[in-house]
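>>> How does the following fold in three dimensions:
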Amino acid sequence: MSLRAALPGDLGFIRELAQRPDYAPFITDEDEARLAFYAGDAAHRLLIWDEGAGPAGFALFADVGMQSGTVELRRLALDKTGSGGGLGFVQALTGYAFQALGAAKVWLDASGENLRAQKVYERAGYRLEGRLRAHWFRPALGRNVDVMLYGMLRDEWAG
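A predicted model of the protein is given here:
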């Protein structure tokens, strides 16, 4: 498996993942025009997790190139869940942020109800830095959920 830049032909795959009912409570679906913007903007990296036979997941980094060196891992999703591949995916994304993007810190968030994601982030070495209570309205649920904030500093990374 490897990470590569998303191509125009990948945008449909990204939308399909974001629209799946199992992801709707946890990630935001954006139209292809917005995804194309991310793919071409210097402050973002829209990536595909490629297994050789085609895309297996995607991720979006934001705030690339900020003077602080802080990079947000804004969105990530795998096509196949529950098979244990999430940890390797998150580790690869974290390595990419520190190595390719030169991040001093990587941060991400998770729905307070997405316990599986929280466990993966913690196993990958991210630390819980805070909780925003009833912060994020999720249309699929019709209510607000807590947002869990996680971060990792470069010197905490085991790369």
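
>>> For the rest of this, base every contact and every neighbour count on C-alpha atoms.
Noted.

>>> Grab the nearest non-local neighbour of Arg143.
Phe137 (5.5 Å; CA to CA, 6 or more residues apart in numbering).

>>> hang on, Gly57 in a strand?
Yes: counting by DSSP: H, G, I helix; E, B strand; the rest coil, Gly57 is found in a strand.

>>> Could you also give me the structure for this next sequence, so I can compare it with the first?
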Amino acid sequence: MVSKYRSRNVPMSVRRATFTDIPFIMRTERLEGYEALVGRWEEARHMATLADSRYAYFVAEGDTTPLGFAILCGWASPEHSTLVQRVAVAEPGRGLGTAMMRTVVDRAFTATAVHRLGISCFPDNIRARRTYEAVGFVAEGVARSSTFFRGQHRDMLVLSLLRPEWDTQARGRLKAPSVS
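Have a look, this model is predicted:
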């Protein structure tokens, strides 16, 4: 299933990733500045994770050009809780991340029985926080020293979107304008 969306006049579709998308994902993770914000994996880890049914990889495309990716953990989990583990776009600042995230969030809630969709970012990653809040995530608080990243214990800002909140948002987006 491919979901269509439009971002600042850039047509975009989001689809499940395949093994042939791993080189793009790895290139994107390795863009300047991303190591400090997104992290990066080696090919073997991406291959194993993509093959694991507990994960869902998504790639956003404009025409046939890949624009970004998202990795979700706990896909269709029996606990009804899924974590957006990694998100990155090849060209930040164009609104593509927001459009891609909105589509990925919609896919998670329509394709699974997820009740809580979680995501986290470093508290100083303002661009990510704005993107997540723009698609409906709510900040829950800071998990102090909860991750060991690049040799340091780092705080993480924890955000979530619950199904009732998403239902309300989805109805608002899909509601047809009234005709008088």
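
>>> Quick TM-score on the pair, please.
With the length set by TM-score structural alignment, normalised by the length of structure 1, the two chains reach a TM-score of 0.91; 157 aligned residues with a CA RMSD of 1.5 Å.

>>> Over in structure 2, tell me which residue corresponds to the residue nearest to Arg143 of structure 1.
Aligned by TM-score structural alignment, Phe137 of structure 1 pairs with Phe148 of structure 2.

>>> quick one: its match and Arg154 touch, right?
Yes: under the criterion of CA atoms under 8 Å, Phe148 of structure 2 makes contact with Arg154 at 6.1 Å.

>>> quick one: which of these two has more around it?
Of the pair Phe148 of structure 2 and Arg154, Arg154 is the one with more neighbours under other CA atoms under 10 Å, namely 16 against 10.

>>> So that one versus Tyr34 of structure 2, what's the distance?
Going from Arg154 of structure 2 to Tyr34 of structure 2 by CA to CA, to the nearest Å gives 16 Å.

>>> again with Asp63 of structure 2
25 Å.

>>> More neighbours: which of these two?
Shown here are Asp63 of structure 2 and Tyr34; by other CA under 10 Å, Tyr34 has more neighbours (14 against 11).

>>> Let me see the contact set for that one.
For Tyr34 of structure 2, the contact set (CA atoms under 8 Å, 6 or more residues apart in numbering) is empty.

>>> In three-state terms, label it for me.
From three-state DSSP, the assignment for Tyr34 of structure 2 is coil.

>>> Just give me the match in structure 1 for it.
Applying TM-score structural alignment, one finds that Tyr34 of structure 2 aligns to Tyr23 in structure 1.

>>> Strands along structure 2, start to end?
Assigned strands in structure 2, in chain order: 3-7, 10-16, 55-62, 65-73, 81-89, 116-121, 138-149, 152-162 (criterion: DSSP state E).

>>> distance of the counterpart of Ala134 of structure 2 in structure 1 from Pro25 of structure 1?
Ala134 of structure 2 maps onto Arg123 of structure 1 when the alignment is built from TM-score structural alignment. Taking CA to CA as the measure, Arg123 of structure 1 falls 22 Å from Pro25 of structure 1.

>>> Those two: who's more crowded?
Applying other CA under 10 Å to Arg123 of structure 1 and Pro25 shows that Pro25 carries more neighbours, namely 20 against 13.

>>> quick one: that one and Trp136 touch, right?
No: if you go by CA under 8 Å, Pro25 of structure 1 and Trp136 don't touch, sitting 10.3 Å apart.

>>> ok, Arg154 of structure 1 - contacts?
Contacts of Arg154 of structure 1 (CA under 8 Å, 6+ apart): 98, 103-106.

>>> Please repeat the previous calculation with a cut-off of 10 Å.
Residues counted as contacts of Arg154 of structure 1 (CA atoms under 10 Å, 6 or more residues apart in numbering) are 69-70, 94-95, 97-99, 102-106.

>>> Need the counterpart of it in structure 2.
Per TM-score structural alignment, Arg154 of structure 1 is aligned with Arg163.
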